[in-house]
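J.: sequence first, then the predicted structure, then my questions.
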Amino acid sequence: MPITNYSVLAGDPVSGKVVTGSSTHYQITMNAPGGPFTVAVNIQSVDGSEVLYAIEEGFTPPDVAGLLALPMGMTALESVPGGLALDYVRSQVSGRQMITREQMTLLPQVPAKNFKGNEQERMLAQARSSALQNAVVTLLNMTIADKDGVIYAFGSSYADKGQIDGIHDIHMNQGNPVNNHGSDNGVWQDGALLIHLPSKGTWTAIFIAFQTESWTTDSNGNPA
């Protein structure tokens, strides 16, 4: 079964913070009609599913006009080609794949505090594991500084009764092993962050996937 409530949230970011727990995320607060909203971005590897990420500056979204025409706030998307839905395997930009596995960088797990190996190696792994968080923070601050800056967050929307609504699953949502998040598999439902800075005329994309996910998938998003 694919992820629920595939959507895109367009909004004005105002702050961010690290939220720890079973899975560490960087939580962005965004203002938009119907909000405020929270955007939960995976920034650490857990359970052996090492995070892969790519920061693409000078990016061109598959449908720039469609994005700019979106109202601010949460918009439900159909998981079909030809619209705003994203698919890491199938989306094309100017006749080329939107993002490839080869463009992704591995974000290693940080060894536990009782790590018996070389302390220098542990510190290096910790520094490398912070790379994605640092990039998200830098881009968030740039977007906040741009009075017309907008973040477009693609993923699964949710509603917290009595709390703040938001969006998560901001990563590749296909190619999972059947016995490991296989129920989330689907096509045209991948997550990402697209950051538009009108003052600079630039787009930057943040793509996140997991090393356990296959980039060769069938029409149901399952490993082929």
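T.: That came in fine, so what should we check first? Residues are numbered from 1 along each chain as shown.

J.: could you use CA atoms for every contact and neighbour count after this?
T.: Will do.

J.: would you map the strands across the chain?
T.: With strands called from DSSP state E, the chain shows them at 6-19, 25-31, 37-42, 51-57, 73-76, 92-93, 96-97, 105-107, 150-158, 165-168, 192-197, 202-210.

J.: so how far is the fifth one from its chain's centroid?
T.: Between the centre of strand 73-76 and the centre of its host chain there is 16 Å, according to Cα atoms, centre = their mean, to the nearest Å.

J.: quick one: residues in contact with the longest helix along the chain.
T.: In the chain, taking DSSP state H as the definition, the longest helix is helix 131-145. Helix 131-145 has contacts (Cα atoms under 8 Å, 6 or more residues apart in numbering) with 12-16, 26, 43, 53, 55, 107, 149-151, 195-197.

J.: let's bring in a second model and compare:
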Amino acid sequence: MGLQTYGLLKCKVINKQEDRANYQPHYNVHVQAGIEQYRISINIKSNNHPSELLFYANDDFRHPMTTKLKEFGFGFFEKPDVFIDYIRGNMGFKRENMSKVLLDLQGPNNDVNDILDTYIGAAILSLETELYVFGAKWTNRNTSEPDQIFGFHPSMGIHDIHMNQGNYGRFQGDNGVGQDGCILLHIPSKDQWIGLFLAFQSQSWETDDRTGDMKVVKS
């Protein structure tokens, strides 16, 4: 079935909030795209064992897609012709290049909250950094209800900002090809691109080229 609302959001960062809770924690980012506001919810702990995420950051991300991305205006674009696929998309890394990151670890710059804070915090301070967020869009049907984290309304945002294939069990329905999530940051004055990529250790990297399902199903 895959992600029905997969797409790309081009935006700028307004605010951020860490989350170090043990139950379904998300690192949240408040962004603006034109006149619209969104909450970017980044899953930072797996529900399946092992719980630590796999993370890869590339401070000099280079890919042919960046030329096309510059042409997008601010806003959300559902199922654009530019998409992310960790396995087939020549993204410049493989599973073995990703590092295991803990949710909360004492000390600076050593857990997933700290790492995301470094990049998102810099984007807040910058007047020019643009975010390109790949994931699934969600909206609150109650348009008068403020966002539960940042208070804006109508409340809407992007989630599933991680690899979305190779899942099994109750998350198998999210599998698909060409619909992985990530965050790309662009600093126009330097024409520098930064890529932030997340995956779960339980996900298989040997997936069907049509469905995104793992080729060997776990029992």
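T.: Yes, it's here. In this text, all values refer to a predicted model and were calculated from it rather than measured experimentally.

J.: and the TM-score between them?
T.: Superposed pair, TM-score by TM-score structural alignment, normalised by the length of the second structure: 0.84. Supporting alignment: 201 aligned residues with a Cα RMSD of 2.1 Å.

J.: what's the angle from the longest helix of the first structure to strand 6-19?
T.: Calculated by axes from the mean of the first three to the mean of the last three Cα atoms, to 10 degrees, helix 131-145 of the first structure forms an angle of 110 degrees with strand 6-19.

J.: what range in the second structure matches helix 131-145 of the first structure?
T.: Under TM-score structural alignment, helix 131-145 of the first structure corresponds to residues 111-125 of the second structure.

J.: try stretch 195-207 of the first structure
T.: Using TM-score structural alignment, stretch 195-207 of the first structure pairs with 185-197 in the second structure.

J.: gap between that stretch and the chain center?
T.: Centroid displacement of stretch 185-197 of the second structure relative to its chain, using Cα atoms, centre = their mean, is 15 Å.

J.: what sits against the residue nearest the centre of the second structure?
T.: Centroid-nearest residue in the second structure, with Cα atoms, centre = their mean: residue 161, separated by 2.5 Å. Residue 161 of the second structure makes contact with 41, 42, 43, 133, 134, 135, 136, 180, 181, 182, 183, 198, according to Cα under 8 Å, 6+ apart.

J.: my read is that the third one contacts residue 22, right?
T.: This means residue 43 of the second structure. No. Between residue 43 of the second structure and residue 22 there is no contact under Cα atoms under 8 Å: 11.8 Å.

J.: of the two, who's got more company?
T.: Taking neighbours as other Cα atoms under 10 Å, residue 43 of the second structure and residue 22 compare with residue 43 leading, 21 against 9.

J.: name the nearest residue to the more buried one, sequence neighbours excluded.
T.: Counting by Cα to Cα, 6 or more residues apart in numbering, residue 43 of the second structure lies nearest to residue 26, which is 4.6 Å off, once chain neighbours are set aside.

J.: could you measure the equivalent of residue 53 of the first structure over in the second structure against residue 36 of the second structure, distance?
T.: Aligned by TM-score structural alignment, residue 53 of the first structure pairs with residue 55 of the second structure. According to Cα to Cα, to the nearest Å, residue 55 of the second structure stands 29 Å off from residue 36 of the second structure.

J.: those two: who's more crowded?
T.: Ranked by neighbour count (other Cα under 10 Å), residue 55 of the second structure and residue 36 place residue 55 first, with 20 against 16.

J.: could you measure from the more buried one over to residue 46 of the second structure?
T.: According to Cα to Cα, residue 55 of the second structure and residue 46 of the second structure sit 12 Å apart.

J.: which residue in the first structure lines up with residue 158 of the second structure?
T.: Aligned counterpart of residue 158 of the second structure in the first structure: residue 167 (TM-score structural alignment).
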